[in-house]
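Enquirer: from the sequence below, what's the structure:
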Amino acid sequence: MAIKQKYVLGEVIPNSPHAVVSNLPTLTDVCAYEEKAEYVAEAMGQGYPRFVEHRWIQSLTKRMLADLDLPVVSAVVVRSLNESLRHRILGIDPAIHCHSFEQGVYGLAMDLFYFDPESDYKEAEVRLKAFVQHTGCRISSRVAEGVLRGLGCLEVESGAESGAEERINRERIGTETIVEMEDRLSRSIADLSGLQSSGSVSITASGMNAFYTAFKAMQSIQLARGRTQWLQLGWLYVDSGFILQKYLSAEETLSVEYAIGDTESILRTVESLGDSLSVVVLECPTNPFCEIADLKRIAEAVWAQGGLVLIDPSIVSLYNINCTPYADAVVTSLTKYAGHSGDILAGAVVLNEASWAYSELKAVVQTHAISLYGADLIALGASMRGAEASVERMNENTRSVVAFLKRHPKVKRVFAVSENQHERSYLKHSQALGSIVSFEVKGSMEAFYDHLQLVKGPSFGTDFTIVCPYFYLAHYDLVVDTSPQGLLNQLGIDRNTLRISVGCESVDSIIQALESAFSFA
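Expert: Predicted coordinates:
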């Protein structure tokens, strides 16, 4: 018998045409999504960009193909790319072609990558879409909306943005131009990072574009110095991990130390790499286990060897932790926390002004970063005005949820920032926790998940609570590998670990929903 769900399959939260969260109410739905079941794809017209191509982006793609008198085959629309990245994409496969549209055509310069319909392009399609996904260069739903409105293809809804934001260099919001707004938001991010200059910050089209931009900048600098050994500490967001696995050059190699809390082992590895050490990459805290590395000792060891440090603190946000003193570059997803409403796609690269590589990094970042579209920047600016208050409420509610889970008889283990030995060393204040708690269910995780009456799916750092079967949505290939040699089994990790992003609702209502679901576990 089907379980009545508060949020149905594919329902978007919030009720916004740009919402980045769509609901996956049962574990069967999650697995079906991962296995590309048609019924799940049909239910999702929008959602987390890594998982779903927005319906307006699909419409714009078809329009562009028609304008070129091309058959409707698979294609990808991106913001206008620099020559290096455009050639990188064309080099993926000979079946890929590109048409570059100047700004005068649709009001915004864009590149359309498409395939020769006479060719066997399916493998090339998979590789192209993976590259665009991993590097975060796909257009946003607001880009598609602005262009389609300009073409008269969408009716203007009450309260919706018009297409005027396409002219981003002349647009004014009140007394502020888009350029002035970007500088103001960059200054806010610089302040959160303890930096003097907004020039140290690049606001990008997505968190993944921020990561890829920093990756390319560091790679180019270190390869020129003959440094080829990359080191990953702990788990990374899946697309960040893919970049390290797939886009290093032939002479570069990647090592992984999963035990991020074993500082002595990490230091020995860093020292052993010597002059070959290129970049050390980590999330702090880690996702989903909320581990905090000893950043100071690790950074000092890396810098002593001439390496660079890249840190992603998205899991708790720049509002709760400042990693800049221990990194050459910090990358973060502003979709989370800063975009707490749940309908914004943005990221940022923050460069440490004290880094020996600062000037070189800044120059390369500026050539690779895809700037945030005007309408997305406006939405981010509006959201950031209330972000600090939302983060404070998330921090407060998370502490209560952690306490509830730790004493619950149907919870085996709880992973939270508050459980770390380095909690007080690197977080900004004693209340800084972020929204993330992960836990293992004692009993049936599937029954608990299916009966839980909260939003279920990817993303975090939103005003509303989201529950995610983390490894199913981030590392499904590891979940289905149940062999003794499988990575999760080797590391002793429960594939059924759940991650909850605690929102700003009444904490009693969150706990009540959890308690009710536990009765079915």
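
Enquirer: from now on I want contacts and neighbour counts done on CA atoms only, so please keep to that.
Expert: Will do.

Enquirer: now the helices for the stretch 251-400 of the chain?
Expert: Using DSSP state H, counting those that start in this stretch, the helices of the stretch 251-400 of the chain run over 263-273, 295-304, 358-368, 374-384, 387-407.

Enquirer: of those helices, which approaches residue 109 most closely?
Expert: helix 374-384 (13.3 Å; Cα to Cα).

Enquirer: output the contacting helices and strands for that closest one.
Expert: Helix 374-384 sits against helix 141-150, helix 178-192, with contacts defined as 3 or more Cα pairs under 8 Å, 6 or more residues apart in numbering; DSSP states H and E.

Enquirer: list the buried ones in that helix?
Expert: 374, 375, 376, 377, 378, 379, 380, 381, 383, 384 (16 or more other Cα atoms under 10 Å).

Enquirer: let's have those residues in TSV, adding distance to residue 129.
Expert: Output for the buried residues of helix 374-384, formatted as TSV (distance: Cα to Cα, whole Å):
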residue	distance to residue 129
374	25
375	24
376	22
377	25
378	28
379	27
380	26
381	30
383	30
384	31
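
Enquirer: which residues touch residue 57?
Expert: Shown in contact with residue 57 (Cα atoms under 8 Å, 6 or more residues apart in numbering): 77, 139, 140, 141, 144.

Enquirer: could you also give me the structure for this second sequence? I'd like to compare it with the first:
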Amino acid sequence: MLVESAPGSALGHDIAVGQSVPPHTAHAISVSLPKWSDNVGYEEGEKRVVDAMVNGYPRFFIHLSIRKLAKICEKKHAAPGEQAMLFPTQRLADHCRSFIERRSQLLNDPVAARLIHLLVSPETSLTNGPASISPPNSSAKRAVNLHIVLFPESAVPIAKEFWQHSGTGISSRLADYCLSILPEDVLKPSPPTSPTVVRFPGKSQNRHYATKSIGKVPSPTQPQFPPIAPPKQTPEQDTFDADLDVYVEERYGRNLPLAAASSAKRAMRRRISGVLIRDNPSDCHGVPCAGIQDVEVGPSTRGVSNVSEDDVFLYPTGMSAIWSAHQLALAALPPAKSVCFGFPYTDTLKILQKWGPGCHFFGHGTDSDLDALERMLEQESQLSPNKPPILALFTEFPSNPLLRSANLPRLRALADKYDFLIIIDETIGNFVNVEVLPYADIAVCSLSKVFSGASNVMGGNLVLNPSGRHYEELKAAQVSTFEDFYFDEDAVFMERNSRDFKRRIKVIDTNAEAVCDLLRSSSAAANAPSAVIKEVFYPKYITPEHYEHCRIKGEGTQQPGGFGGLFALTFTSSVASEVFFDNLSCYKGPSLGTNFTLACPFTILAHYAELEWAAQYGVEAGLVRVSVGLEDTASLLQTFKIALEAAEEAVRATT
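Expert: So this is what the prediction gives:
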């Protein structure tokens, strides 16, 4: 079967270590780590790798634009040795401060952090470039509230934990926007100053920013972040280039105008809630948009017919949606420990362990774990019969990276019996393939993955199930606390990317199934002679009965769901793992759900400091995770055959 190739397909091409994936993408969310040794070097802080990196996955690698903006904030407002972390709202900055102070106390090295509110605001709506070259119809500049957390050097690892786990820091596009409207004297390198309250006048034609400091100044320490080199271009040229990029996206109908960001967000909420009758062009500022008021909508196709766009909430990252779901549960219901069921993506477990009363971990996510969970619930309910034994159970469907699917009907029955929430991360299965919302009180998803596909913007969402027994409490708490801190420009890019996500998912499903069938036929799991692959982890083969129960059957006008685009491989030896990976001719780096095939040595990247612990749950050090893209099926199959043959030859040479 021939399917379209992804633009910029990497099959057969190498990208230098540290370069953005996709190439030449300022806000790419993956980075090239093409060899096994590059991934190990990254984890060990090897200078060769670290110095080459121009970007990385945004929750793990702070984008250079964000670092530059943070350095400016430090120079103007930090005491000697203080460092800065930037957030879009005061509430999030306060969460960060509280986390730093609480965690440092637990580590017996208490520190104080403080907040500064910075208003970055142009004085007029003029663009910064000369009027004669300002892009037509470019959006007027608008003010941005920036909230800075300042903390001593000793707290840097803790602050980075918050940035990584919560996913709530500012985006690189927001940082670029702030840099584009700061006055020239602020952009120039200058020695650090004491953190007094200062107003900086902007350029006479259009800029200023003001500050307000909150909290005490900690004792001085030495700063950690390396200095960021000043731009080679002038600020005016930087701003003009950025404005031109926006103009090109809007002029050729790819993006909505930034002024229509609210329509872009509404369009995405309608796609996610499944209420759109047809997601095809309707006129919105002269470009296609499913977010205009009178677009045709109907009952949800998500398995719960009364879900509406008002039950969908957008976040700047998938992890911020998970973190917010946990915060929501803690706010709406009496506090108790949560359960993490199945081996999850690393930060989900960290969130449940580091916020609230704690977490019970059932790391295999198998039916035997379900039996153990039921016994634990019964014991806890007997000890405290007047309150639910747990607050919420978090699970992925299927899990990342082992692609195991939990028995959702049985989990739902336990939740109803013992009165706790079910929170399901549907990122890997995605709601085109599986129907999990009927079993969930809250469903969360990383929109950064296949919903976007382009690997150039982050996003996440949270969906409340209106048929859930705690819907009223959850909805009331969510409405009272929700802040829309998804930066408008990020939302506009995400809306554009997601217009064809249903079509892309079907192509990716077909490609992934073909590749997995090929690899499994050559694996030990299929009794292949002299196999170097032990197992292919893919929903078609792993806990298939649980996945099939939720797989969309394709009744009426719906197409049947597939098995998704993600799979993982384990090998008979470390030699086989490394040689297979090094000879796999595709993009190599973190993330998944991309329009192009993307591979990584998952355990090395996600659990390098805890390899033995991860191995207890079947997540072996040599595991390779692959996210399949839109490339030609025959080319993909040939690519994987070549890598497999190289691994087989390497193993033969060592025996």
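
Enquirer: quick one on the thing from earlier: just send the helices of the stretch 251-400 of the first structure back as CSV, with distance to residue 429 of the first structure too.
Expert: Listed next are the helices of the stretch 251-400 of the first structure as CSV, based on distance: least, Cα to Cα, whole Å:
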stretch, distance to residue 429 of the first structure
helix 263-273, 23
helix 295-304, 17
helix 358-368, 28
helix 374-384, 20
helix 387-407, 11
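
Enquirer: can you give me the helices for the stretch 151-300 of the second structure?
Expert: According to DSSP H, counting those that start in this stretch, the helices that the stretch 151-300 of the second structure contains are 156-166, 172-181, 184-187, 235-251, 261-273.

Enquirer: list the buried residues of the first one.
Expert: Same thing as helix 156-166 of the second structure. In helix 156-166 of the second structure, counting by 16+ other Cα under 10 Å, buried: 156, 158, 159, 160, 161, 162, 163, 164, 165, 166.

Enquirer: leaving out the residues flanking it, which one is nearest to the equivalent of residue 18 of the first structure over in the second structure?
Expert: Residue correspondence to the second structure (TM-score structural alignment): residue 18 of the first structure is matched to residue 27. Leaving aside its chain neighbours, residue 27 of the second structure sits nearest to residue 456 (5.3 Å; criterion: Cα to Cα, 6 or more residues apart in numbering).

Enquirer: just tell me what the one you found corresponds to in the first structure.
Expert: Using TM-score structural alignment, residue 456 of the second structure pairs with residue 343 in the first structure.

Enquirer: could you do residue 260 of the second structure as well?
Expert: Residue 260 of the second structure maps onto residue 177 in the first structure, by TM-score structural alignment.

Enquirer: how many neighbours does that match have?
Expert: Applying other Cα atoms under 10 Å, we find 16 residues neighbouring residue 177 of the first structure.

Enquirer: cool, and residue 14 of the second structure?
Expert: 13.

Enquirer: surely it meets residue 34?
Expert: Yes. Residue 14 of the second structure is in contact with residue 34 according to Cα atoms under 8 Å; the separation is 7.3 Å.

Enquirer: which residues touch the residue most central in space within the first structure?
Expert: Central residue of the first structure (Cα atoms, centre = their mean): residue 207, 4.7 Å from the mean position. The neighbours of residue 207 of the first structure, taking Cα under 8 Å, 6+ apart as the test, are 136, 331, 332, 333, 334, 335, 345, 346, 347, 348.

Enquirer: farthest-apart pair in these, please.
Expert: Longest span within the contacts of residue 207 of the first structure, Cα to Cα: 331 and 345, 14.2 Å.

Enquirer: Provide the aligned range in the first structure for stretch 620-629 of the second structure.
Expert: By TM-score structural alignment, stretch 620-629 of the second structure lines up with residues 494-503 in the first structure.

Enquirer: check which residues of that stretch are buried.
Expert: Quick answer for stretch 494-503 of the first structure (16+ other Cα under 10 Å): 495, 496, 497, 498, 499, 500, 501, 502, 503.

Enquirer: nearest to residue 431 of the first structure among the residues you listed?
Expert: Using Cα to Cα, these come closest to residue 431 of the first structure at residue 502, 14.5 Å.

Enquirer: surely the closest one is in contact with residue 396?
Expert: No. Counting by Cα under 8 Å, residue 502 of the first structure does not reach residue 396; the two are 9.5 Å apart.

Enquirer: can you tell me the element the match of residue 18 of the first structure falls in?
Expert: Under DSSP states H and E, no helix or strand contains residue 27 of the second structure.
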